[in-house]
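A.B. asks: quick one, what's the 3D model for this:
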Amino acid sequence: MINVTKPAREQVRMYFEGKEIAPIRIFLNSAGCAGPSLAMALDEKKETDAVFTFDDVEYIMDKDLLEKASPVDIDFAGTGFRLESGLKPTGGCTGCSGGTCTS
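C.D. replies: Predicted coordinates:
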């Protein structure tokens, strides 16, 4: 399940104002210091995607990833989007510097 809050839907609507609406993909961002995280980008639908529609905008996510990450909550607060999911953090570190993490 993907949930999109009202503030997030409003920001997406403003982004697409005067533009053609494209599906928004939720995908697994490369694991960094804090472990795996989700990100968003414009993309095309694939047969392997789950599709959720809010305010005429399609949010798409690979079905296998959705099963592991569900529920996915998309919110907008302050200056950016926040994606929360059921993904479990892996590893971790005590600090990151110059792209290098230490545990």
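A.B. asks: from now on I want contacts and neighbour counts done on CA atoms only, so please keep to that.
C.D. replies: Fine.
A.B. asks: which stretches in the chain count as helices?
C.D. replies: Under the criterion DSSP state H, the chain contains helices at 6-16, 63-69.
A.B. asks: what residues sit buried inside the longest one?
C.D. replies: By neighbour count with 16 or more other C-alpha atoms under 10 Å, helix 6-16 contains the buried residues 8, 9, 12, 13.
A.B. asks: what do you get for the last one?
C.D. replies: Burial within helix 63-69, assessed by neighbour count using 16+ other C-alpha under 10 Å, is assigned to 66, 69.
A.B. asks: one more to put side by side:
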Amino acid sequence: MPISNYFGWFFVVYLFMQIFALYLAKYDKKGTESFSKSYWLEPIAVYAIQSLNYLLLCFTGTGYRDIYDSMTLVCVFTMVFVALHAALTVSRAHDLEAQ
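C.D. replies: Model prediction:
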């Protein structure tokens, strides 16, 4: 698969998110302050749950052990790390707002 395919998808996602951010900036008058902590933690939990497949495959998968071990390491240092960081950031932000 050519590297230009990855850059193309990155660009498409960037454009979609940028257009959505501009839409929110123009039409969302309430802002995001009115949302509860659980509102922000839900997508983080869904993202973290998706990483369970890779983590469990390392312990239960038969054959291709090298690939499963590599996938687990990548998963821990990308998906799990990002989910934990996001959860801590949301938790800290809402604790600061409560004070």
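A.B. asks: quick TM-score on the pair, please.
C.D. replies: Here the TM-score for the pair of chains, by TM-score structural alignment, normalised by the length of the second structure, is 0.21; 39 aligned residues with a C-alpha RMSD of 4.9 Å.
A.B. asks: export the helices of the first structure to CSV and tack on distance to residue 28 of the first structure?
C.D. replies: Formatted as CSV, the helices of the first structure follow (distance: least, C-alpha to C-alpha, whole Å):
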stretch, distance to residue 28 of the first structure
helix 6-16, 19
helix 63-69, 8
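A.B. asks: any idea which residue is closest to the centre of the second structure?
C.D. replies: Taking C-alpha atoms, centre = their mean as the criterion, residue 47 is the residue nearest the geometric centre of the second structure, at 5.3 Å.
A.B. asks: you'd agree that one is up against residue 84?
C.D. replies: No: look at residue 47 of the second structure against residue 84 with C-alpha atoms under 8 Å: they stay out of range, at 10.3 Å.
A.B. asks: quick check: the gap between the residue nearest to the centre of the second structure and residue 66 of the second structure.
C.D. replies: 24 Å (C-alpha to C-alpha, to the nearest Å).
A.B. asks: got the contact list for stretch 74-85 of the first structure?
C.D. replies: Residues outside stretch 74-85 of the first structure that contact it (C-alpha atoms under 8 Å, 6 or more residues apart in numbering) are 2-8, 11, 38-39, 69-73.
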